[in-house]
Every structure is written in structure tokens, then in C-alpha cells.
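Asker: quick one, what's the 3D model for this:
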Amino acid sequence: MQILKDINSIINIAKQTIEMEGQAILNLSNLITDDFAEAVQLIYHSQGRVIITGIGKSAIIANKIVATLNSTGTPSIFMHAADAIHGDLGLILKDDVVICISKSGNTPEIKVLVPLIKSAKNKMIAITGSTDSFLGQHSDYILNAFVEKEACPNNLAPTTSTTAQLVIGDALAVCLLELRGFSSNDFAKYHPGGALGKKLYLRVQDISSVNEKPKINGGTSIRDVIVEITEKMLGVTAVVENDKIIGIITDGDLRRMLSKVDDFSKLTAKDIMSSNPRRIEAEAMAIDALEVMETNGISQLLVEENGKYAGVVHLHDLIKEGII
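Answerer: As a prediction, this is how the structure comes out:
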């Protein structure tokens, strides 16, 4: 029973943490002012980059915001506040906009860094939970990330406050994304190696072109059909005449044939093929091939290019590429 009690306690603490942070995040919408809109416009119209700085846990959040901005079309660079006052200030160019993240806005590093940024006449945006802090008073725009209490029971470990900072960063990124008209194609350009990017740019021909290209004609013997399917290792072969698809034979077709006839020596491909098989254009998106397979309950699709047989795309190819 003690174990059950411990489990329930853990679950309750987890729920309380999530609820506390959730309420704090919802309250952020009440703290959005004209400063937020003007900061977004400043970044959007800037000819430079966004330099985001912070220290401690805020530095970690700054890194994440940099990654989000870069991936959605706003060039950004992280600069650690402690490193900045020891040489990294050279990262900041004339047209760059600086975002400084700090819960208290009064840490020693921030108090040293902020006047140096201001002296270079760069515009500065503060993300802080204390608008009347040193950082708040010396920034051009304040994005209020105030939270009443950390989720930490001692109200010490940055938990709710860093979540709030992250959400403010996400709100900035999404506003900028909308202003730029950032499309799914743009997203694919910045994420070519990820599964999401592949869904947006990978085409059928990118996959089918590296596969074997099994094909036979209508008069091919069943023995040679079996050999072709076995050698090309795709579980299927196209039946082709004059470079045009007239049918398909799968492993399943062969098994069904064997269950029905004892002697197949006189049968040909045309006798057992499925006519007018499902097919897809080589230029189609790979994600569209997946949709056709799922809709029709099949694992292979024949590929056409300009009306001619061009190969096979297999469900396993899509899995390997991370499309599924």
C-alpha cells in the first residue's frame, strides 16, 4: 500500500506542476502590450540578425528561441551573456536587434552587458519577469514574462519562469512567420533532413530511382515471373508492353495462383496479372504515395513518368525515409 501511496503522490505532484505552469502561461496573454507588436515589427523590418542573450537557465531558453527563429526564416544567433562581456560582443553588428532574457533583469552580467549594447546603439528587446528591473528600464521594448511563482516548491529553481520565456519566444517566432508568409515549402527548405521536411519535399522518383525496376511482358512464363520478382526483391513486378504498364503481379498473386492450379507450366503473366494497377507519377510527393497505399491497402505502387513505366515505390522505402 505504501508503494501505491507513493505513486499517487508522484502523480499529484506532476499534475500540480502542469496546472501551475499552464495557468501562468495562460496569464501571459494578459501581459501582451504594444511593445510586443512593435518588437515584432522591429525584427521584421530589420536588415540585420537577431542576437539573443541570457545567462543560466535563460541562456538555455535563448538557444531554443534562436533555433526556432532560424528554422522559421528569421536569422538568429545565440550569445552567452557572460561570454559577451569577455569578447563575444563582436558578434553584434550594426543592424542587429538584441533580445536579452532574464527573469530578474538584475543579474551582475546583465548590468554590465546592457550599457555596452546600448552604447553601440543597437535596439534591445527584454524578455523579463520584472519590468521595473535594470534590464526593463534600459530596454527599448519589454516583453513581460512575469510569473507569480515557480513550480519548484521552494520557489527557487527556474521552472514556470523559463517556460514563460520559451512561450514568449514562440509567440515572437509565430508572429514573424506569419508576417513573412512562411510556407510549408519554406519549412522544407530549412528542414531537409528531418521527417517533417521529407514529407514536404521528397518525391516518388527520389525513392523509386534507387530501387530495382522489375518488369516482364504479358507472354512471360510463370517461372520467369517468379525469377524476376525474386531477383528484384520488391515483392512485385510490372507487366509492360511498349514501355507502358498493362498489369502487375505480386507475391500474393503467385500464392493465390498456386492455391488454385496444380500445373502452371502453360500459364503466362497475362493469365494471372491484375490489370490497370494503382500507379503514381514520378513527380508526385512521397507522402501522396503513402496515402494511395493506405487508402487501397497495398504496399507497392508502380511509378510512371510521361506515361511510361519508371519503377516501383515500396512501403518499406517510405518507412526507411521516415515518412511514416
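Asker: drop to CA atoms for contacts and neighbour counts, all remaining ones
Answerer: Fine.
Asker: show me the contact partners of stretch 272-291.
Answerer: For stretch 272-291, the external contacting residues (C-alpha atoms under 8 Å, 6 or more residues apart in numbering) are 199-205, 208, 239, 245-249, 253-254, 257, 301-305, 310, 315, 318, 323.
Asker: cutoff 6 Å now
Answerer: 199, 202-205, 247-249, 301-305 (C-alpha atoms under 6 Å, 6 or more residues apart in numbering).
Asker: here's the other one to compare against:
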Amino acid sequence: MSHISLAPDFDFPAAGKRVLADERAGLAQLDQYINDDFRRACEKIFYCSGKVVVMGMGKSGHIGRKMAATFASTGTPSFFVHPGEASHGDLGMVSPQDVIIALSNSGESDEVLALIPVLKRQHIPLICMTGNPESTMGKAADIHICVHVPVEACPLGLAPTTSTTAALVMGDALAVALLQARGFTAEDFALSHPGGALGRKLLLRVSDIMHNGDDIPLTRRDATLRDALLEMTRKSLGMTVICDEQRNIEGIFTDGDLRRVFDMGIDLNQARIADLMTPGGIRVMPTILAVDALNLMQSRHITSVLVADGNRLVGVVHMHDMLRAGVI
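Answerer: Predicted coordinates for the structure are as follows:
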């Protein structure tokens, strides 16, 4: 491309706002296409015993990949197949139990059209999403979802802009409608996102990150304050739990309690921890989500919480454990 000079009065923000206005106008047209065809497509996908196979060329292919990924992460097993590769063997990934969603704004994508006779012969349901119901794909489809837009945001009317946005939004509408119909939950979502921050928040339980066994700072009620401080130093959690021999919780002593003790001028070697501890202690069950324990800690302005089964201590969770686990 030859170099040209930028016009001194060219307004980039104004050009950007015109694009947004054109795309908003295009999306406003989509309401009329959430109709009986949309319902039939949702039902066909809902009752599909196989997978949803999404196809599209060029920019429609990029939208198709995102659509397949959204389906897959929201309870509708799905994958993308490139139409060109499908003609050279990849169509073998598609079974009669699957449903095809083919995208093309014009509805005349040669690569997709070449596949339709084979799909028909195998009786694979075909949902086409185009901007023209009278196109070849529109007429060949078992179900056609229209995503027609008045104009492209591209001033030349050439680059797919508003049309690809409309297809993307219609794909989201299908995926979310199916999500709701399936009763898909946040925990279901997390199961397909175990490596992300969301997965950690929705799947990680207190039992997965708590200190247990010998890592728990423990002190008997007949111990001195000095003994309790030595245990707090060894375990480095800024607290110790006062328990009996069966690990039944009697109280808790924290570094905050220690600061108050210093103000009282108490003899560290003579004072008994039972006289200085806070009875009870805030506790959670080991089966609760780590994020729920974090919310409790933040609401109570504490840095650690006891993990207990009834009154029996099984662990301790500190705010630093939440940070290391990526819950925060």
C-alpha cells in the first residue's frame, strides 16, 4: 500500500463512533430473527445425541470457532471444522448423530456448498446462519437462522463488520438459551475451566488448601503464654488453636491478641493461655468452597479461619493460602 498523508482534520474518534452506531443499528434488527426458526434450532441442538459441528470460511470461520468454543464451555459439546479441510478428509469427524451449523453472510460459500450433498446423503441436520434466506445455503438448510443487517460498518461495504458481529451475537443467543434450558450451573461451567481463575474459585474447597496434621499450630489450655508464642513462631500462621487431646476446639489466640496482652503488662512466663485466649473461634466446614471461606474472612476482618468437623479441629486456612491458590 502506498504511503499517504493523514488529513489534518481527520477525526479518528468520530470514525470509531460511526462504526459503533452502525453495529448497534444492525444488532437492533436481530430481534425479529429470534423467532420460530430460532426455537427449532435450539430444540434440534438440545436433543442432539452427538456434537454440534460449526463450519464457516474466512471471517465467518473465525466467528464459528468462537461459537463452537462458547457452546462447548456452556454445556453443548461442540467443535469447529474448516470447510476446506472437511472436503479433504476432516468430514470424517462428523457423524449422523451430530448437528451442523454452517455460517456464511452471503449464503453462497463454495466450500460449504460443496459439502451439503454429502451431509444430506448422511441425513445430518443442517442449520445455516446467513444474511440471505433466499441464498443457496438458506434454501438447502433444514433450519435457517437469518442474521441480515442493513449495512456493514465498513464504509466500502466490503469488510465483514456488522454482519460478523450479528452472527457472533446470534451464536451467543443460541448458546445461552441452551445453557438455561439445560439448567447449567456455575459449577458445571467451572468443570470445563479447571485451569482458570474462575475454575479455582468455583471448584477449590477449603480441604484442598488448609493446613492440617502437624502443620496446625496447637496449644493446650494449661500451657503458658510463652509456650503459645513459641508454637505460633514455629508454625508461622500468626495464631494458635487451643484444643484438648482429642483436638476439640476450646479457643484461639492470635497476634492481635498478643498486642493487647503487651498493653496489659502480663508476664509471658507465668500467664496461662486459657486465661488469654478468645473462646470458640470462627470456623468453617472443610467441604465449603474456598471462595466462601475467603468472603467470611473478609467480612469478619480476620486473616485465618478454623476448619472443623463439628467441634473437632481438622485444619486452619490463612489468607496467604488463598493468595497462593489464586482464589484472591
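Asker: one step back: I'd like to know which of the contacts of stretch 272-291 of structure 1 is nearest to residue 39 of structure 1.
Answerer: Minimum distance to residue 39 of structure 1 across these is 33.2 Å, recorded for residue 199 (C-alpha to C-alpha).
Asker: so which residues of the stretch 201-328 of structure 2 form helices?
Answerer: For the stretch 201-328 of structure 2, applying DSSP state H, counting those that start in this stretch gives helices covering 206-209, 225-235, 255-264, 273-276, 290-300, 319-325.
Asker: brain fart, the stretch 51-200 of structure 1
Answerer: So, for the stretch 51-200 of structure 1 - with DSSP H, counting those that start in this stretch - the helices run 57-71, 81-84, 108-119, 134-137, 160-180, 184-190, 195-201.
Asker: closest to residue 227 of structure 1 out of those helices?
Answerer: Per C-alpha to C-alpha, nearest to residue 227 of structure 1 of the helices of the stretch 51-200 of structure 1: helix 195-201, 33.8 Å.
Asker: show residues contacting that closest one.
Answerer: Contacts of helix 195-201 of structure 1 (C-alpha under 6 Å, 6+ apart): 188, 191, 287, 322-323.
Asker: got JSON lines for those, with distance to residue 112 of structure 1 too?
Answerer: Output for these, formatted as JSON lines (distance: C-alpha to C-alpha, whole Å):
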{"residue": "188", "distance to residue 112 of structure 1": "40"}
{"residue": "191", "distance to residue 112 of structure 1": "37"}
{"residue": "287", "distance to residue 112 of structure 1": "52"}
{"residue": "322", "distance to residue 112 of structure 1": "47"}
{"residue": "323", "distance to residue 112 of structure 1": "49"}
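Asker: centroid residue for structure 2?
Answerer: What sits nearest the mean C-alpha location of structure 2, by C-alpha atoms, centre = their mean, is residue 198, with 5.1 Å.
Asker: map that residue across to structure 1 for me.
Answerer: For residue 198 of structure 2, the aligned position in structure 1 is occupied by residue 196, per TM-score structural alignment.
Asker: I'd like to know which of the contacts of helix 195-201 of structure 1 are buried.
Answerer: 188, 191, 287, 323 (16 or more other C-alpha atoms under 10 Å).
Asker: residue contacts, the first one?
Answerer: With C-alpha under 6 Å, 6+ apart as the criterion, the residues that contact residue 188 of structure 1 are 197, 200.
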